[in-house]
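In: Predicted coordinates and the sequence they were generated for:
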Amino acid sequence: MLLHEAAGSSLREIDRMAIAALREAARRKKKLVERDVIARIVGDLGTDGS
């Protein structure tokens, strides 16, 4: 739900944030994408298109 709300229901933004979260979890060698990773991605990327 966190990604959906942060992306404003935009499928492109959801996809962009999900990929960033997967990459961050892989970088941390995690098997699951945890809430703290999602929160960091949402905070870093936001919804401003950057």
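Out: Ah, there it is. Numbers count the residues shown, from 1 in each chain.
In: rest of the way, CA atoms for contacts and neighbours
Out: Noted.
In: Can you report how many residues lie near R16?
Out: Neighbourhood size, R16 [other Cα atoms under 10 Å]: 16.
In: which SSE is it in?
Out: Using DSSP states H and E, R16 falls within helix 11-27.
In: and A7, how many neighbours does it have?
Out: 22.
In: Next, the distance between the ends of stretch 27-36.
Out: For stretch 27-36, the first-to-last residue distance is 14 Å (Cα to Cα, to the nearest Å).
In: And stretch 26-43, by the same measure?
Out: 18 Å.
In: and here's the other structure:
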Amino acid sequence: MNDVLLAAQPTKTFVTVDQVAALATFLCRDEASAITGANLSMDGGWTAQ
């Protein structure tokens, strides 16, 4: 099943837990205070294809 999904995935990799955690950590910081009402797709390009 993973091979089938990866074949269709633009980046040919799955998003990792560490990548999700890094984004969540950034969004909790003051530097992200201007980000409001945004939809951040972290899916390796899946929704863009």
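Out: Yep, that arrived. Just so it is clear, the structure is predicted and the values come from calculations on it, not from any experiment.
In: How close are the two chains, by TM-score?
Out: Laid over one another, the chains give 0.32 as their TM-score (TM-score structural alignment, normalised by the length of structure 2), with 22 aligned residues with a Cα RMSD of 2.5 Å.
In: circling back: what helices or strands is the helix holding R16 of structure 1 leaning on?
Out: helix 2-7, helix 35-45 (3 or more Cα pairs under 8 Å, 6 or more residues apart in numbering; DSSP states H and E).
In: which one of the ones you listed lies closest to A21 of structure 1?
Out: Closest to A21 of structure 1 of the helices and strands packed on helix 11-27 of structure 1 is helix 35-45 (Cα to Cα; 5.9 Å).
In: still on that earlier bit, now render the helices and strands packed on helix 11-27 of structure 1 as JSON lines, adding distance to A18 of structure 1.
Out: JSON lines is the format used below for these (distance: least, Cα to Cα, whole Å):
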{"stretch": "helix 2-7", "distance to A18 of structure 1": "7"}
{"stretch": "helix 35-45", "distance to A18 of structure 1": "8"}
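In: what's the helix or strand for A21 of structure 2?
Out: helix 17-27.
In: Buried residues, the helix holding R16 of structure 1. List them.
Out: 13-14, 16-18, 20-22, 24-25 (16 or more other Cα atoms under 10 Å).
In: Of those, just say which sits nearest to A39 of structure 1.
Out: Out of these, the member with the shortest distance to A39 of structure 1 (by Cα to Cα) is A21, at 9.1 Å.
In: Hmm, that closest one is touching I38, no?
Out: Yes - the pair A21 of structure 1 and I38 qualifies as a contact (Cα atoms under 8 Å) at a distance of 5.9 Å.
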